[in-house]
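Asks: have a look; sequence and predicted model below, questions after that.
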Amino acid sequence: MIQLGRKQELTVVKLVDFGVYLGEKIGAGEKERVLLPKKQVPEGTGEGDVLTVFIYKDSSDRLIATTREPAAELGHLAVLKVAAVGKIGAFLDWGLEKDLFLPFKEQTKRVHEGEECLVALYADKSDRLCATMKVYHYLKKNSPYIIGDEVTGRVYEISDNFGVFVAVDNQYSGLIPKREAQGEYKVGDVLSCRVTNVKEDGKLDLSTKQKAYIQIDEDAKNVLQVIEEFAGVLPFDDKAAPEVIQREFGLSKNAFKRAVGHLLKEKRVKIEGGRIYKL
């Protein structure tokens, strides 16, 4: 059976002026055939030879074979560059003559020419190969990582309810939970994270924060820098509303209070009259 979106070995069943026809075998029972264009046919190819090819569709929506190596197969993931953006979606360079279509409805953010995005390859209702940025169901759950490991991942979706979804190594399922997702994140960001939990199903919980004792030092430096930007007097203290703290520092209220406590202990700030003063 000739499989769309897959690399497979097929037999040369007929030679023609414009290429060769490939099938699973030679014989009267042969039903499925696909054309390998002449410019793709290796020199010296003859009837009965077996070739490894990739099957996709040409601009006329006909099955066609190629000996070129695509960046992804059906159901697989790849980071691809946007070649062009049209009225109904974007087109990605995946190593074949015909660019891969990324519909607007399959984008988790609007993409622009020249940028890279993580996508999975799927077949739409018309059996055409397309790309999707909604890669959650395509990610693996058998990563080699354990709690405490440092990993690199790409943000592929952001949820107000769950947090920041990250594809670790562009292939494993990871999440920065909402409680940990302090600061600004964008789809496409490549992050350095720490594994904080490996769930029973293999999915990874992540944090961009360092281990607690390191993170408090970093947060304290951040808080002190912001106080300096307020000319040394912060117009609120650690009892401020969480949204104010998030806006000014990109920290949770608890992280802010820990950082301020650290600075108080080091006698670098003081709290007086509902304000924080740099010493």
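Replies: Yep, that arrived.
Asks: could you use CA atoms for every contact and neighbour count after this?
Replies: Noted.
Asks: SS state for Gly153?
Replies: Under the three-state scheme (DSSP: H, G, I helix; E, B strand; the rest coil), Gly153 adopts strand.
Asks: which one is it nearest to, not counting chain neighbours?
Replies: Across the structure, with Cα to Cα, 6 or more residues apart in numbering as the measure, the residue nearest Gly153 apart from its sequence neighbours is Val168 (3.9 Å).
Asks: then this one, side by side with the first:
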Amino acid sequence: MNLGDFNELEVAREVDFGMYLTSDDGDLLLPRKYIAPGTRVGDVVRVFVYRDSEDRLIATNLEPFVLVGQFATLTVRDVSTTGAFLDWGLEKDLLLPYRNQRRNLRPGERVTIFAYLDETSDRIVASAKWEWFLSDQPFAGKAGDPAELFVAEETDLGYKVIVDGTHQGILYHNEVFKPLRLGDVHSGFIKQVRPDGKLDLSLQRQGYDEALAASETLLTFLRQAPNGLLPLGDKSEPDDIYRRLGMSKKVFKKALGTLYKQGLVQLAPEHTQLLNAAE
């Protein structure tokens, strides 16, 4: 049985307050409120297993926000002399001990953590020192590769990001043109693998690929616009461009240039006209 993860366990017997499930670690309770209608003795059920407030193994059909071995951004519910207690979607909050914190936390704050099984206490706990749990192996990718980006922390330079669940990278503030929230997962790209092994990242493709992808996006918007007229041009404000298209002005101008060279658009300072829009 995997503590802190989902398990498929057989219903051994039923009691007034729930059902006991059998496992290699002994029987554990699935409280009645978590039992699906029609469940009978002998059925195999999929449940998440953790410890209750009295350290007893217990099962639930609720979906926690994080499993053991995963990163997540969770909200602080309470703080005590033991540490911070995080909302992870279950009745019993997830403990973030003081020794695993970077700084003192307050209720309502969001914090990025790694969930793991403490070998001494056999309890599921969190650590805000999430970098400790990243891979120590060289990153296998290269510049230009797509990647899954988990926004872990904001700094003066930009956003610290967990790349593909294994390595750390950064999205610089001056290259991010949309609001990012801790815990968000975005598709992005590797800009550079630095000598120290960390990664410079981008939410958009670089160079020719970036312009090509942006031009396809812009062409789609033009085709959907009334009469093929989009009220954005070379002199438009960057905020207006981002709000409508989700791209920076720099990328927008590259896309305009690509479509203009293909003879698909007519350009004006404040708008762009799709040629042959009625065809």
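Replies: Thanks, I have it. Keep in mind that what you see is a predicted model, and the values were worked out from it rather than measured.
Asks: now stretch 45-53 of structure 2: which residue numbers in structure 1?
Replies: For stretch 45-53 of structure 2, the aligned range in structure 1 is residues 51-59, judged by TM-score structural alignment.
Asks: now for the helix ranked longest in structure 1, which elements pack on it?
Replies: If each helix of structure 1 is counted by residues according to DSSP state H, the longest one is helix 212-229. Applying 3 or more Cα pairs under 8 Å, 6 or more residues apart in numbering; DSSP states H and E, we find helix 212-229 of structure 1 packed against helix 242-249, helix 253-265, strand 275-278.
Asks: which parts of the helix or strand following the second one are buried?
Replies: Moving toward the C-terminus from helix 253-265 of structure 1, the next helix or strand (DSSP states H and E) is strand 269-272. In terms of neighbour count (16 or more other Cα atoms under 10 Å), strand 269-272 of structure 1 has its buried residues at 269-271.
Asks: between the residues you listed, which sits nearest Ile227 of structure 1?
Replies: Taking Cα to Cα as the measure, Val269 is the one of the buried residues of strand 269-272 of structure 1 closest to Ile227 of structure 1, at 9.4 Å.
Asks: and Ala71 of structure 1, what pairs with it in structure 2?
Replies: With TM-score structural alignment as the criterion, Ala71 of structure 1 matches Phe65.
Asks: does its match count as helix, strand or coil?
Replies: Going by three-state DSSP, the state assigned to Phe65 of structure 2 is coil.
Asks: quick one, what contacts it?
Replies: With contact taken as Cα atoms under 8 Å, 6 or more residues apart in numbering, Phe65 of structure 2 is in contact with 72, 74, 88-89.
Asks: with Gly183 of structure 2 instead?
Replies: Gly183 of structure 2 makes contact with 72-73, 112, 150-152, according to Cα under 8 Å, 6+ apart.
Asks: and for Lys211 of structure 1?
Replies: Residues counted as contacts of Lys211 of structure 1 (Cα under 8 Å, 6+ apart): none.
Asks: how far away is it from Val195 of structure 1?
Replies: Spatial separation of Lys211 of structure 1 from Val195 of structure 1 under the definition Cα to Cα, to the nearest Å is 11 Å.
Asks: just Leu22 of structure 1 next, same as before
Replies: Leu22 of structure 1 sits 48 Å away from Val195 of structure 1 when distances are taken as Cα to Cα.
Asks: these two: who's more crowded?
Replies: Leu22 (28 against 20; other Cα atoms under 10 Å).
Asks: quick one: that one and Val190 of structure 1, what's the gap?
Replies: Spatial separation of Leu22 of structure 1 from Val190 of structure 1 under the definition Cα to Cα is 42 Å.
Asks: the alignment partner in structure 2 of Asp127 of structure 1: what secondary structure?
Replies: Counting by TM-score structural alignment, Asp127 of structure 1 lines up with Asp122 in structure 2. When the structure is reduced to helix, strand and coil (three-state DSSP), Asp122 of structure 2 reads as coil.
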